[in-house]
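>>> missing the sequence, but the structure's below:
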């Protein structure tokens, strides 16, 4: 594993550039390198972020090439096909897979040996493609998965209950997409289960779950892409790795028998540290949630089968 404080980002689009900017603001890495097939775009984004860095913690930020990934602790892959309008994430899987395979082959050929974080859509399928292409141990190839969805879930529950999002524990599991599982059985407010906290207060579970699942489409309709939310998820995972935090985050990891699911990347709560996923936790789900998680796995298998 490399010891340098460097993060490399492949993809200078809206997500990659926003992630690079957010990483600069967090001051996590001494070096941030942005790589893109559009060298002019990468150079422009790197220069813009470097200019902003004048009022932040010192860091070296530049547009590089694949030779720069060899010394990176963390490699973030955001490159892939983009969705438009009501186009689903899975509908672009074949295009994204070709891009992801090419990027990962280049990175491994350059000698990368750190932790790979994938956010390319559809992320669960793409992180599976990335791991298979890279040959890295599964624990060192992580998808952003449902971390963003879980953050959205916590925020909407908090808004309904008039509490701070930090007071809410809540998980979205399975696929980052239309089959995701909004797991109300995992909701806790200050350690108190949702039903006990609510008492007689009205609470529309179906509306919130639908809003969480459709949030990406809603944002896409309004501005043409999503960036800030997923970039924040990328930064949170990078921070957990870089600081060896051993924090639990719902991310996409390759399952090995959890809930009867094997050799498939889906999101469950994972213990994250410097070596990637240290342990996969098995939450106590309701029967309906377990069934929905298995259905989510089936949906992802269909996507992967189409790629093959």
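That came through fine. Remember, it's a predicted structure, so these values are computed and weren't measured experimentally.
>>> all contacts plus neighbour counts: C-alpha atoms, from now on.
OK.
>>> look up which helix or strand residue 186 falls in, please.
Assessed by DSSP states H and E, residue 186 sits inside strand 181-189.
>>> buried residues, that strand. List them.
For strand 181-189, the neighbour count (16 or more other C-alpha atoms under 10 Å) marks 181-189 as buried.
>>> also stretch 233-244?
Quick answer for stretch 233-244 (16+ other C-alpha under 10 Å): 233-242.
>>> next step: those restricted to helices.
233-242 (DSSP state H).
>>> adding distance to residue 130, write the residues you listed out as JSON lines.
JSON lines is the format used below for those (distance: C-alpha to C-alpha, whole Å):
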{"residue": "233", "distance to residue 130": "19"}
{"residue": "234", "distance to residue 130": "16"}
{"residue": "235", "distance to residue 130": "19"}
{"residue": "236", "distance to residue 130": "20"}
{"residue": "237", "distance to residue 130": "17"}
{"residue": "238", "distance to residue 130": "17"}
{"residue": "239", "distance to residue 130": "21"}
{"residue": "240", "distance to residue 130": "21"}
{"residue": "241", "distance to residue 130": "18"}
{"residue": "242", "distance to residue 130": "21"}
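>>> out of these, flag the one nearest to residue 51.
Relative to residue 51, the closest of those is residue 235; by C-alpha to C-alpha it sits at 19.9 Å.
>>> for the nearest residue to that closest one once chain neighbours are set aside, helix, strand, or coil?
With sequence-adjacent residues excluded and distances taken as C-alpha to C-alpha, 6 or more residues apart in numbering, residue 235 is closest to residue 23, at 6.0 Å. Using DSSP: H, G, I helix; E, B strand; the rest coil, the structure places residue 23 in helix.
>>> another structure for you, compare them:
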């Protein structure tokens, strides 16, 4: 597999390392900053004798080196700073993603695209609009990360191993995300058997503010360790055709009452990209929150002033 990562900053470089160390494919790390991706790629490749990794990482400033990639991961763009929302990044990052979309359409028309740049759901819509790729091959990374945060916060509160916790977060990657506590379990047992409602609500609030919490602590920049792990999980499911059930920003055509829009929903992720959207039996309140999140995203998409097609 040829996996190209567009943007060699903290998220892109850490993602490259995780994918490369898993031997999921040859990684091409692209950035416009001269020599920077080459330096990071060389640094990682020099650890190959110690790690026994057989794949390669190539750093490049030439987009054409990413030609015929099987998967593109888009991490380019401005990162959040303290006091900023993901939506504040919209205009500048939309310009960047539009340029990337044009290059992908030019060099790799059969690839699968995973958008990571924020605001991710809106930029995923933009990427699909610009490339005109089938919607199953364009998706956004958000739900896997938000769900991982929710799972960790539950495990931390209960003092148990994080891998024992399963949870699902739907909706847009922002303050309107929808952590589904009713589906959160510890080894199959609902978390309401372990935690009072008040505590669960606190964990939901912390999940919604999870990215901002890290931005505030870092003072400059945003998260990249957990996001890169989330991206790697999605890539692995595609490369190995695992058909994992994962929450991703996917194109809805009536599912959950949402039409012609990208929003975080559970999907089956395999070699063809998004192979199916799974509709969970949501309560009226849960469905209302998901649809409200979608309306917020639609309002931001409208700011892009894209002509209808």
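Looks like it arrived, so ask away. Computed from a prediction, not measured in an experiment: that's the story for all the values here.
>>> got a TM-score for the two of them?
In this superposition the chains share a TM-score of 0.94, using TM-score structural alignment, normalised by the length of structure 1; 301 aligned residues with a C-alpha RMSD of 1.5 Å.
>>> equivalent range in structure 2 for the strand holding residue 186 of structure 1?
Aligned by TM-score structural alignment, strand 181-189 of structure 1 falls on residues 178-186 of structure 2.
>>> now do stretch 288-300 of structure 1
Using TM-score structural alignment, the partner range for stretch 288-300 of structure 1 is residues 285-297.
>>> would you mark the buried spots in the longest strand seen in structure 2?
For structure 2, the strand with the greatest residue count under DSSP state E is strand 259-270. Neighbour-count burial for strand 259-270 of structure 2 flags 261-270 (criterion: 16+ other C-alpha under 10 Å).
>>> rewinding a little: can you list contacts of the strand holding residue 186 of structure 1?
153, 167-175, 193-194, 197, 209, 283-286, 289, 292-293, 296 (C-alpha atoms under 8 Å, 6 or more residues apart in numbering).
>>> ok, average deviation of the following helix or strand past it from structure 2?
For strand 181-189 of structure 1, the succeeding helix or strand toward the C-terminus, using DSSP H and E, is strand 192-193. Mean deviation of strand 192-193 of structure 1 relative to structure 2 after superposition (mean C-alpha distance after the TM-score superposition for structure 1): 2.4 Å.
>>> mean shift between the strand holding residue 186 of structure 1 and structure 2?
Looks like 1.4 Å for strand 181-189 of structure 1 (mean C-alpha distance after the TM-score superposition for structure 1).
>>> all strands of structure 2, in order?
Under DSSP E, structure 2 gives strands at 2-6, 26-30, 57-60, 71-74, 112-115, 138-140, 165-166, 169-170, 178-179, 185-186, 189-190, 244-253, 259-270, 273-277.
>>> reformat those strands into CSV and put distance to residue 217 of structure 2 next to each item.
Converted to CSV, these look like this (distance: least, C-alpha to C-alpha, whole Å):
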stretch, distance to residue 217 of structure 2
strand 2-6, 26
strand 26-30, 28
strand 57-60, 30
strand 71-74, 25
strand 112-115, 25
strand 138-140, 25
strand 165-166, 26
strand 169-170, 23
strand 178-179, 23
strand 185-186, 29
strand 189-190, 32
strand 244-253, 27
strand 259-270, 26
strand 273-277, 35
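>>> residue contacts, whatever residue of structure 1 lines up with residue 204 of structure 2?
For residue 204 of structure 2, the aligned residue in structure 1 is residue 209 (criterion: TM-score structural alignment). Counting by C-alpha under 8 Å, 6+ apart, residue 209 of structure 1 touches 153, 182.
>>> re the thing from before, so for residue 301 of structure 2, which of the strands of structure 2 sits nearest?
Closest among the strands of structure 2, using C-alpha to C-alpha: strand 259-270, at 9.2 Å.
>>> which residues of structure 1 does the closest one align to?
Aligned by TM-score structural alignment, strand 259-270 of structure 2 falls on residues 262-273 of structure 1.
>>> aligned against structure 2, show me the partner of residue 23 of structure 1.
Aligned partner of residue 23 of structure 1 by TM-score structural alignment: residue 19.
>>> that match reaches residue 25, doesn't it?
Yes. The criterion here is C-alpha atoms under 8 Å, and residue 19 of structure 2 meets it with residue 25 at 7.4 Å.
>>> related to what we said a few turns ago, how close does the residue nearest to residue 235 of structure 1 sit to residue 232 of structure 1?
From residue 23 of structure 1 across to residue 232 of structure 1, the span is 9 Å (C-alpha to C-alpha, to the nearest Å).
>>> what do you get for residue 245 of structure 1?
17 Å.
>>> do residue 292 of structure 1 as well
Relative to residue 232 of structure 1, residue 292 of structure 1 is positioned 27 Å away (criterion: C-alpha to C-alpha).
>>> do you know how far residue 42 of structure 2 is from residue 13 of structure 2?
Counting by C-alpha to C-alpha, the separation of residue 42 of structure 2 from residue 13 of structure 2 is 12 Å.
>>> again, but for residue 36 of structure 2
10 Å.
>>> look at the two and report which has more neighbours.
residue 13 (23 against 18; other C-alpha atoms under 10 Å).
>>> touching, that one and residue 29? I think so.
Yes. With contact defined as C-alpha under 8 Å, residue 13 of structure 2 counts as touching residue 29 (7.5 Å).
>>> okay, and the common contacts of the two?
Each of residue 7 lies in contact with both residue 13 of structure 2 and residue 29 under the rule C-alpha under 8 Å, 6+ apart.
>>> related to what we said a few turns ago, out of the strands of structure 2, which is closest to residue 97 of structure 2?
Closest of those to residue 97 of structure 2 is strand 71-74, at 8.0 Å (criterion: C-alpha to C-alpha).
>>> matching residues in structure 1 for the closest one?
So strand 71-74 of structure 2 sits over residues 74-77 in structure 1, by TM-score structural alignment.
>>> run through who's touching the matching stretch.
In this structure, residues lying in contact with stretch 74-77 of structure 1 by C-alpha under 8 Å, 6+ apart are 6-11, 16, 69, 100, 114-120, 234, 238.
>>> also stretch 142-152 of structure 2?
116, 120, 162, 165-173, 179, 203-204, 207-208, 210, 226-227, 230, 246-249, 264-265.
>>> corresponding residue for residue 50 of structure 1 in structure 2?
That one, residue 50 of structure 1, aligns with residue 45 by TM-score structural alignment.
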